[in-house]
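>>> Okay, sequence plus prediction incoming.
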Amino acid sequence: MTKAAQKLKVKKPKKSNKKQRVSKKPKSLWLIKLMMLALLTLLVSIVYMSLFAKTDQKAQTLTVKKGDTYHGLLVNNPWQTSLFSSSFVIKLYLKVYTHASLKEGMYQIPANASLKQVVDILSKGSDMQMIRVQIIEGKNIKDLYHAIKNTDGVVLEVLTPRTDNYSWVDAMKDNKKVAAALGVSAVNGNLEGQFAPNTYFFEQGTSDKKILQKLYDAQQQILDAAWSNRKKSLPYKDKYEALIMASIIEKETGIADERWQVSAVFVNRLGKNMRLQTDPTIIYGLFDRYDGKIYRSNINEKTAYNTYQINGLPPTPISLPSKASIDAAMHPADTKALYFVATGKGGHKFSQTLDGHNRAVAQYRVVMANKQ
């Protein structure tokens, strides 16, 4: 073939790839659709496992206290047992579907309940008619009995009937009845300090005996645990004396960080055969005679509890001590302080010497005078 013929030769058109492109496009769409379907399936699975899936939790009673929130109770909770459960999904669900605040009480949660079921139960309010018994730290046995008697829904089997005027004489009579009912010993006829202060919930119709037994058992468990882990070389003959000390600490300071320092002062004084000289023991020993003030005659009066007049610890606790005060009695701070006095600004000033203490007392008086 000549060069001219080659030039005139018509090139064959290339085969079009249009068919190939058309054939590839549906495959890409299917891949995208498949990925979207997988993503949607994953999202649905996460939502389902977070909110609707049954769990392996046993039936239980869930106690809701004042200040509890849905978020605090349910986010990162035992109902989330799957790797697919999501805190974000739960938070979003709670934000959208829960508006009312939680009501205090006890809620019956069935076995294998999903998180949504728990939310539904909580949002309807407690389905159990509960009674709330609040025992405040530092209150005494008389306050305890009076509180139980005046809580509607409590059946009185042991305590004497409710009266308008409840005296220490009445409380001492109840002490004997309670001790007999619980089968425990009342030192000097007094069960002071033997019940754990806290907020408790009981079913309507619960007896006072059952309530007192629970509070008593709780305090003994706290005391036993603290005693077994106590600091060495403490001046207590037994755990009961430690409980007495805890009750004094409870009355002397309401500041958590000071409990261990107060404990150290009293332990140090006992170690030097110094009298404790603590005002709350005077007040307790006056019983119904206390009118809100301590007089010089009260300080000079020798009662079984007045630590200005007696050596060592009083014969029984003087309040219902908290776990924190019991722990402080078992672990006094490492200090040589022998005195403390209020600053007038909140808290106390601790001193190792009497001169230092007297200066702290003078400063306190100046602060108080300026407030008048």
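Thanks, I have the structure now.

>>> from here on, contacts and neighbour counts on C-alpha atoms
Fine.

>>> If you tally nearby residues, what's the number for residue 180?
The local packing of residue 180 (other Cα atoms under 10 Å) involves 13 other residues.

>>> For it, pull up the helix or strand it's in.
helix 168-182 (DSSP states H and E).

>>> ok, now residue 146?
Using DSSP H and E, residue 146 falls within helix 141-149.

>>> all strands for the stretch 251-372 of the chain, in order.
Taking DSSP state E, counting those that start in this stretch, the strands of the stretch 251-372 of the chain run over residues 339-342, 348-351.

>>> any chance of those strands in a markdown table, plus distance to residue 311?
Formatted as a markdown table, the strands of the stretch 251-372 of the chain follow (distance: least, Cα to Cα, whole Å):
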| stretch | distance to residue 311 |
| --- | --- |
| strand 339-342 | 16 |
| strand 348-351 | 21 |
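
>>> Adding distance to residue 22 and mean neighbour count, write these out as a markdown table.
Formatted as a markdown table, the strands of the stretch 251-372 of the chain follow (distance: least, Cα to Cα, whole Å; neighbours: other Cα atoms under 10 Å):
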| stretch | distance to residue 22 | mean neighbour count |
| --- | --- | --- |
| strand 339-342 | 90 | 20 |
| strand 348-351 | 87 | 20 |
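
>>> Select, out of those strands, the one closest to residue 367.
strand 339-342 (10.3 Å; Cα to Cα).

>>> contacts for the closest one?
Strand 339-342 is contacted by residues 262, 265, 348-354, 357, 360-361, 364 when judged by Cα atoms under 8 Å, 6 or more residues apart in numbering.

>>> Second structure for comparison follows:
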Amino acid sequence: MRRPLVLSLVAAAVFVAVVAVKDFTESADRPVANAEPVVFEIGRGQGLKDVAFSLREAGVIDEPWWFVLLAWEEGQARKLKSGEYEIPPGVDRRRLLALFASGKVRQHAVTLVEGWTFRQMLAALRAQPALEHRIGSESDAAMLMRTLARPELDPEGRFFPDTYFFTKGTPDVEILKRAYDRMTAVLAAEWARRAPALPYRTLDDALIMASIVEKETARPEERSEVAGVLVRRLRTGMPLQVDPTVIYGLGERYDGNLRREDLKADTPYNTYLHRGLPPAPIAAPGLASLRAALNPAPGDSLYYVARGDGGHQFSRTWDEHRQAVDLYQKARQP
């Protein structure tokens, strides 16, 4: 009786082994269990077994040990890279392993908008949870500029507005370093293509002018014309008399309504009281404003007034300007 029992047990074991091998083989090509994309993170130093069981907890696979065996069979067991991955539905286990071994981790994005102040940029960075936050407030600006090896500079306007992609855990300082390097490179390239005889002594002067142009008009077709007016005022010694610089100088005192008495506030940024450029940029200019500041439109207009439709009326003389002011201010009155 013993021999038939042994044979039965052997047969059963062989059957179980065949079924197991078949199940393992089929599992390699079986799609993951998640019906929607799943964000999954492999921690630094996390082992293959922990990864497999975490995948089961996340609802991605239902047989963690098969995943472990497959990783060894595919030669990927020691090649999984830490980071955050997005697992799409329908991917099979082999492709999932290849994804983890590739290190193609999930990308996040933060956008720094043209015309934003440094404070607004910091707020956008703080609102991005995937970043590692090292800059707590504007009070850390000096530390940031030391990190950039430019401790003598004000941070305002020094960071190029664009969308920056990064992986989870990237320090916010790294985003600002990339934005600073980009602004430095773009400004240098545009400076090399500047129009002749501009009233700028340094690249900083051009950056300051570009920041004013950025805040003065939102219309791309007007930027070079606005820059032309402001450049001609600089050349003739006229005060620039632009509201955005006054507003910037007021800081938190500005409540959204620029009053006549505000134009008398004696700050370094009040271009009604002080001739020439303000001491630093007032916002981050985009490429179009940098190009406008360095290649202003020719002409003889010295004045402009908002028409109320987002554009401006340009005038050559004070009398023409006064007529335009009367026309468009009356048009805006209820």
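Done, it's in. What you see is a predicted model; the values in this text were computed from it and never measured.

>>> Check the contacts of strand 339-342 of the first structure and tell me the two furthest apart.
Spatial extent of the contacts of strand 339-342 of the first structure (Cα to Cα) is set by the pair 265 and 364 at 18.9 Å.

>>> Pick out whichever of these two has more residues nearby.
The residue with more neighbours, out of residue 265 of the first structure and residue 364, is residue 265; 24 against 18, by other Cα under 10 Å.

>>> sorry, back to before: elements contacting the helix holding residue 146 of the first structure?
The contact analysis (3 or more Cα pairs under 8 Å, 6 or more residues apart in numbering; DSSP states H and E) places helix 141-149 of the first structure against strand 130-134, helix 168-182.

>>> One more pass at 7 Å, please.
With contacts defined as 3 or more Cα pairs under 7 Å, 6 or more residues apart in numbering; DSSP states H and E, helix 141-149 of the first structure has no helix or strand neighbours.

>>> Report the aligned residue range of the second structure for it.
Aligning helix 141-149 of the first structure against the second structure (TM-score structural alignment) gives residues 118-126.

>>> go on, stretch 327-339 of the first structure?
Under TM-score structural alignment, the match for stretch 327-339 of the first structure is residues 291-303.

>>> go on, stretch 268-283 of the first structure?
Going by TM-score structural alignment, stretch 268-283 of the first structure sits over residues 232-247 in the second structure.

>>> and that stretch, how far from the chain's centre?
A distance of 31 Å separates the centroid of the chain from that of stretch 232-247 of the second structure, by Cα atoms, centre = their mean, to the nearest Å.

>>> gap between the two ends of that stretch?
End-to-end distance for stretch 232-247 of the second structure, by Cα to Cα, to the nearest Å: 23 Å.

>>> The second structure: which residue goes with residue 191 of the first structure?
Matched to the second structure by TM-score structural alignment, residue 191 of the first structure sits across from residue 155.

>>> Where does stretch 314-332 of the second structure end up in the first structure?
Aligning stretch 314-332 of the second structure against the first structure (TM-score structural alignment) gives residues 350-368.

>>> Return the set of buried residues in the matching stretch.
Across stretch 350-368 of the first structure, burial judged by 16 or more other Cα atoms under 10 Å covers 350-351, 357, 360-361, 363-364.

>>> cool, and stretch 121-140 of the first structure?
Within stretch 121-140 of the first structure, the residues scored as buried using 16+ other Cα under 10 Å are 121-123, 125-126, 130-133, 135-140.

>>> Provide the contact partners of it at residue level.
102-103, 105-107, 144, 148, 153, 192, 197-204, 250-251, 318-322 (Cα atoms under 7 Å, 6 or more residues apart in numbering).

>>> Among the residues you listed, name the ones in helices.
Those of the contacts of stretch 121-140 of the first structure mapping onto helices are 144, 148, 250-251, per DSSP state H.

>>> can you map out the helices along the stretch 1-150 of the first structure?
Using DSSP state H, counting those that start in this stretch, the helices found in the stretch 1-150 of the first structure span residues 3-8, 18-47, 70-74, 87-97, 115-123, 141-149.

>>> what's the matching residue for residue 9 of the second structure over in the first structure?
Matched to the first structure by TM-score structural alignment, residue 9 of the second structure sits unpaired.

>>> Quick check: next helix or strand after the helix or strand containing residue 9 of the second structure?
Assigned by DSSP H and E, residue 9 of the second structure belongs to helix 2-28. Toward the C-terminal end, the helix or strand that comes next after helix 2-28 of the second structure (DSSP H and E) is strand 38-42.

>>> so the helix or strand that that following strand is followed by matches what in the first structure?
Downstream of strand 38-42 of the second structure, the first helix or strand assigned by DSSP H and E is helix 48-57. Counting by TM-score structural alignment, helix 48-57 of the second structure pairs with no residue of the first structure.

>>> Next, the angle helix 48-57 makes with the helix or strand just after helix 48-57 of the second structure.
Where DSSP H and E defines the elements, the next helix or strand beyond helix 48-57 of the second structure is helix 64-73. Compare the direction of helix 64-73 of the second structure with that of helix 48-57 by axes from the mean of the first three to the mean of the last three Cα atoms, to 10 degrees and you get 140 degrees.

>>> which helices and strands does helix 64-73 of the second structure pack with?
With contacts taken as 3+ Cα pairs under 7 Å, 6+ apart, helix 64-73 of the second structure sits against helix 48-57.

>>> and residue 314 of the first structure, how many neighbours does it have?
Residues lying near residue 314 of the first structure (other Cα under 10 Å) number 20.

>>> That one pairs with which position in the second structure?
So, by TM-score structural alignment, residue 314 of the first structure is matched to residue 278.

>>> Thought residue 267 was touching that match, still the case?
No. Counting by Cα atoms under 7 Å, residue 278 of the second structure does not reach residue 267; the two are 9.6 Å apart.

>>> picking up where we left off before, after superposition, how close is the match of helix 141-149 of the first structure to the first structure?
Superposed on the first structure, stretch 118-126 of the second structure shows a mean distance of 1.0 Å to its aligned residues (mean Cα distance after the TM-score superposition for the first structure).
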